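Novice: Dropping the sequence and predicted coords here.
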Amino acid sequence: MTSALISAAELKATFSDPQRVIVDCRHDLRLTDAGEDAWKQGHVPGALFMHLDRDLSGDKTGRNGRHPLPSPEGFVRLLGERGITPRHRVVAYDDAGGMYAARLWWMLRWVGHRDVSVLDGGLQAWIAAGGAIDTTVHTLPPATYPLAAIEPVFDADAVRANLEGGDRLLVDARAPDRFRGENETLDPVGGHIPGALNRFFKLNLGEDGRFKPADVLRAEWRELIGGRDPATLVMQCGSGVTACHNLLALEVAGLHGARLYPGSWSEWCSDPARPMAR
């Protein structure tokens, strides 16, 4: 089974693998062209680029969050247009500790593609390992990506029903101040979904910007969730992006089965009738 993470050294050692596809996922939530501009200025050789807003999100309605999922059909159509097929071994990277690469990692698994890893430490680790940087725009021949079984997700109705006696536990990946309802700059309302716990996604990383070892992550997550079955967890954040980082950390820790609430706080707070906590 493919590991959820791949080191820069491992990627260098297997770089000639013809089935390897590398995807640059760099992004800036406030300067939304910055990631693509950075990719054009230099990237891991052969890396394709996927934009968080255009490629890894669907259409916004004002009520479905800042980064709603595209339809599964639309996403696999995009994969085929980029030349990615089920036989490819995908590596996603960014320069933000996996903050955005984890979104692509989760979305591929969402549509049944299990052979996907995140470059641990991102572009910085690649450069530190002596990896080359290229400016050539690389493309693959278009293909067809068949739609397989879809991994279930939680929607706002399911979260609301869970508040009324369900056994699911929500974990919010936002910074503690935003979770408390303070210093909110991305969404119009501050606060969190009642009953949610807080696990800031950056706590998954060590000081070197790489993910903490599996046993450390397992111990930290167990301290948060106790003896609860990981399959009863639902990850959320502001818009369904950094929640995927927590899902990736759980996978590294060997705690499998948690789900995603893609709409997250930005969807939840769009309806003032939904309960909110501060």
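Specialist: The structure has been received and is ready for your questions.
Novice: When you work out contacts or count neighbours from here on, use the C-alpha atoms and nothing else.
Specialist: Noted.
Novice: for the one residue sitting closest to the centre of the chain, helix, strand, or coil?
Specialist: Central residue of the chain (C-alpha atoms, centre = their mean): R103, 2.3 Å from the mean position. With DSSP: H, G, I helix; E, B strand; the rest coil as the basis, R103 sits in helix.
Novice: is it true that it touches T242?
Specialist: Yes. If you go by C-alpha atoms under 8 Å, R103 and T242 touch, sitting 7.5 Å apart.
Novice: So which residues of the protein form helices?
Specialist: With DSSP state H, the ranges of helices along the chain come out as 8-13, 34-41, 72-81, 101-110, 122-128, 156-163, 176-179, 214-225, 242-253, 264-268.
Novice: let's bring in a second model and compare:
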Amino acid sequence: MKTFTTFIDPDELVKLLDYSNLVVIDCRFDLLNPDWGFQDYLKNHIPNAIYADLEKDLSGSITEETGRHPLPEPEKFIETCSNWGIDEHKQVVVYDTSSGSFASRLWWMLKYFGNQKVAILDGGFSTWLGYGFPQESGQIHNQPSKFIGSPDPELMKTTSQMETIIFNPDYTIIDARSRERYLGLEEPLDKVAGRIPNAINFFHQNNLDPNGRLLPLEELQEKYNDLLEGNHDTSKVVYCGSGVTSCLNIAVMQHIGLKPIRLYLGSWSEWIRNPNHPIISENIS
């Protein structure tokens, strides 16, 4: 069986549904209505897909120092993955109803723990339904397995590390939020608007076409080449509001061959916890 490590097309996934070493995980979520994702999953989902909750399964406890979606304790996440039936033999496919905006968080977390056989469903559940592919309702539970993994610190940057690199020309910092949030003109989720100094902007939705499908490889390569002004040698750090949607940028950048790429996990919501951190904003009102 072919291994998928970044994205998988619905046409490819439908051929694998009866494959015993496949784990499909539904990650649909709504930041403003946290209970919606699971309830919507129960109505219909890809056959044999289990459900992963962003806040209950993919995040840990919020403290005065963290952003809105810190990582769970490693032991807890390893136990969760084991209960989901993930092990080194399994091909994992993650999806949501937001073209990968939430599923990419689990994609990144599995990579962070050393699991490379994980891919995001291109176009998500809406594309799956549009193809007329099978669906089912109700909650699914997999046979537990033994997940073995450990965090790779090389894939992540902490706030203390960000403090030392924001003015370092060897790093390129990429803000994956909307242009309006990047400029500080609006902020629907966090108490302070603006961006980290020297960050450039690539909205995570700009990786997608109007139907929520991934743009062609050549077009993505051109977009990121323009963003980086041809300089691919710097270490790239991506952030968003809380370390979730920025993972889609990371997946795409890996898909097109860029490296090294790291996630600033705490992202904007953690950066602004410290009032002494510098910020940039175009909002002068």
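Specialist: Perfect, I can see it now. Quick caveat, the model's predicted, so the values are computed rather than measured.
Novice: coming back round to it: how close does the residue nearest to the centre of structure 1 get to A243 of structure 1?
Specialist: Between R103 of structure 1 and A243 of structure 1 the computed distance is 8 Å (C-alpha to C-alpha, to the nearest Å).
Novice: ok, now R30 of structure 1?
Specialist: For R30 of structure 1, the distance to A243 of structure 1 - C-alpha to C-alpha - is 19 Å.
Novice: Looking at these two, which has the bigger crowd around it?
Specialist: Taking neighbours as other C-alpha atoms under 10 Å, R30 of structure 1 and A243 compare with A243 leading, 31 against 8.
Novice: Map that one onto structure 2.
Specialist: Counting by TM-score structural alignment, A243 of structure 1 corresponds to S246 in structure 2.
Novice: show me what contacts T5 of structure 2?
Specialist: By C-alpha atoms under 8 Å, 6 or more residues apart in numbering, T5 of structure 2 lies in contact with Q116, K117, V118, A119.
Novice: Swap in 10 Å and give it another go.
Specialist: Shown in contact with T5 of structure 2 (C-alpha atoms under 10 Å, 6 or more residues apart in numbering): 91-93, 107, 111, 115-120, 251, 254-255.
Novice: possible to save those residues as CSV with distance to T159 of structure 2 and neighbour count?
Specialist: Formatted as CSV, those follow (distance: C-alpha to C-alpha, whole Å; neighbours: other C-alpha atoms under 10 Å):
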residue, distance to T159 of structure 2, neighbour count
Q91, 33, 24
V92, 30, 25
V93, 30, 25
W107, 22, 28
K111, 21, 19
N115, 25, 23
Q116, 26, 18
K117, 29, 20
V118, 27, 25
A119, 28, 25
I120, 27, 28
A251, 22, 23
Q254, 23, 15
H255, 26, 15
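Novice: Go through the residues you listed and say which is closest to E136 of structure 2.
Specialist: Checking the contacts of T5 of structure 2 against E136 of structure 2 with C-alpha to C-alpha, the nearest one is V93 at 16.7 Å.
Novice: State the distance from the corresponding residue of structure 1 for the closest one to D208 of structure 1.
Specialist: Aligned by TM-score structural alignment, V93 of structure 2 pairs with V91 of structure 1. For V91 of structure 1, the distance to D208 of structure 1 equals 20 Å [C-alpha to C-alpha].
Novice: try G240 of structure 1
Specialist: 25 Å.
Novice: Ok, A149 of structure 1 next?
Specialist: For A149 of structure 1 relative to D208 of structure 1 (C-alpha to C-alpha), the value is 37 Å.
Novice: What are the neighbouring residues in contact with H192 of structure 1?
Specialist: So H192 of structure 1 contacts 172, 174, 178-181, 198, 237-238, 264-266, 268-269, 275-278 (C-alpha under 10 Å, 6+ apart).
Novice: Please enumerate the strands of the stretch 51-200 of structure 2.
Specialist: For the stretch 51-200 of structure 2, the strands defined by DSSP state E, counting those that start in this stretch cover 91-95, 118-121, 156-157, 171-175, 199-201.
Novice: could I get those as JSON lines with distance to D226 of structure 2?
Specialist: As requested, those are exported to JSON lines (distance: least, C-alpha to C-alpha, whole Å):
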{"stretch": "strand 91-95", "distance to D226 of structure 2": "29"}
{"stretch": "strand 118-121", "distance to D226 of structure 2": "25"}
{"stretch": "strand 156-157", "distance to D226 of structure 2": "24"}
{"stretch": "strand 171-175", "distance to D226 of structure 2": "13"}
{"stretch": "strand 199-201", "distance to D226 of structure 2": "12"}
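Novice: Let me know which of those is the nearest to T63 of structure 2.
Specialist: strand 156-157 (18.0 Å).
Novice: gap between that closest one and the chain center?
Specialist: Put simply, strand 156-157 of structure 2 sits 14 Å off its chain's centre (C-alpha atoms, centre = their mean, to the nearest Å).
Novice: Mind giving me the packing neighbours of that strand?
Specialist: Secondary-structure packing of strand 156-157 of structure 2 (3 or more C-alpha pairs under 10 Å, 6 or more residues apart in numbering; DSSP states H and E): strand 235-239, strand 261-264.
Novice: contacts for it?
Specialist: Residues contacting strand 156-157 of structure 2 (C-alpha under 10 Å, 6+ apart): Y112, I165, V237, V238, Y239, I261, R262, L263, Y264, L265, G266, S267.
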